[in-house]
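Novice: Quick one: sequence and predicted model below, then my questions.
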Amino acid sequence: MIRILAVGKLKDARLAELAADFTRRIRPWSDLEI
């Protein structure tokens, strides 16, 4: 059980990291549109 929760937290951290990278890539375009 604890192992599964730890994996879930790692996945959430990874998703948050990917989301941050994604927004960093898109932000220049949204800045240009404004």
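Specialist: Received the coordinates, thanks. From a predicted model like this one, the values you see are computed outputs, not experimental measurements.
Novice: CA only for contacts and neighbour counts going forward, please
Specialist: Fine.
Novice: residue boundaries of the helices in this protein?
Specialist: 2-33 (DSSP state H).
Novice: Based on its surroundings, how many neighbours for Leu15?
Specialist: Number of residues near Leu15 (other Cα atoms under 10 Å) recorded here: 12.
Novice: now do Arg25
Specialist: Neighbour count for Arg25, taken as other Cα under 10 Å: 11.
Novice: how much space between it and Met1?
Specialist: Distance, Arg25 to Met1, by Cα to Cα, to the nearest Å: 36 Å.
Novice: How many residues are close by Ile2?
Specialist: 7.
Novice: likewise Asp21?
Specialist: Around Asp21 there are 11 other residues, counting by other Cα under 10 Å.
Novice: structure B:
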Amino acid sequence: MIHRIPIQFFKRIKFIKIGFLLRFNLNFGRFLKYGIL
């Protein structure tokens, strides 16, 4: 049987993903705001 992965592991991955997406969106928005103008 496969060992159950701890919930904290999923939580940590989810937080890292959300943080990365937020940072990426902020950087992308800043790039659009300053790069195109």
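Specialist: Ah, there it is. Nothing here was measured: the structure is a model prediction, and the numbers come from that model.
Novice: Now do the same for Phe9 of the second structure: its match in the first structure.
Specialist: Alignment note: Phe9 of the second structure maps to Ile4 in the first structure; criterion TM-score structural alignment.
Novice: again with Leu32 of the second structure
Specialist: Under the alignment (TM-score structural alignment), Leu32 of the second structure pairs with Arg27 of the first structure.
Novice: For burial, what's the neighbour tally of its match?
Specialist: For Arg27 of the first structure, the tally of surrounding residues (other Cα under 10 Å) stands at 11.
Novice: what's the answer for Ala6 of the first structure, then?
Specialist: For Ala6 of the first structure, the tally of surrounding residues (other Cα under 10 Å) stands at 11.
Novice: Look up how far Glu33 of the first structure lies from Leu15 of the first structure.
Specialist: As defined by Cα to Cα, Leu15 of the first structure lies at a distance of 27 Å from Glu33 of the first structure.
Novice: about what we covered before: how about the match of Leu32 of the second structure, what does it touch?
Specialist: Applying Cα atoms under 8 Å, 6 or more residues apart in numbering to Arg27 of the first structure gives no contacts.
Novice: mind listing what Leu32 of the first structure touches?
Specialist: By Cα under 8 Å, 6+ apart, the contact list for Leu32 of the first structure is empty.
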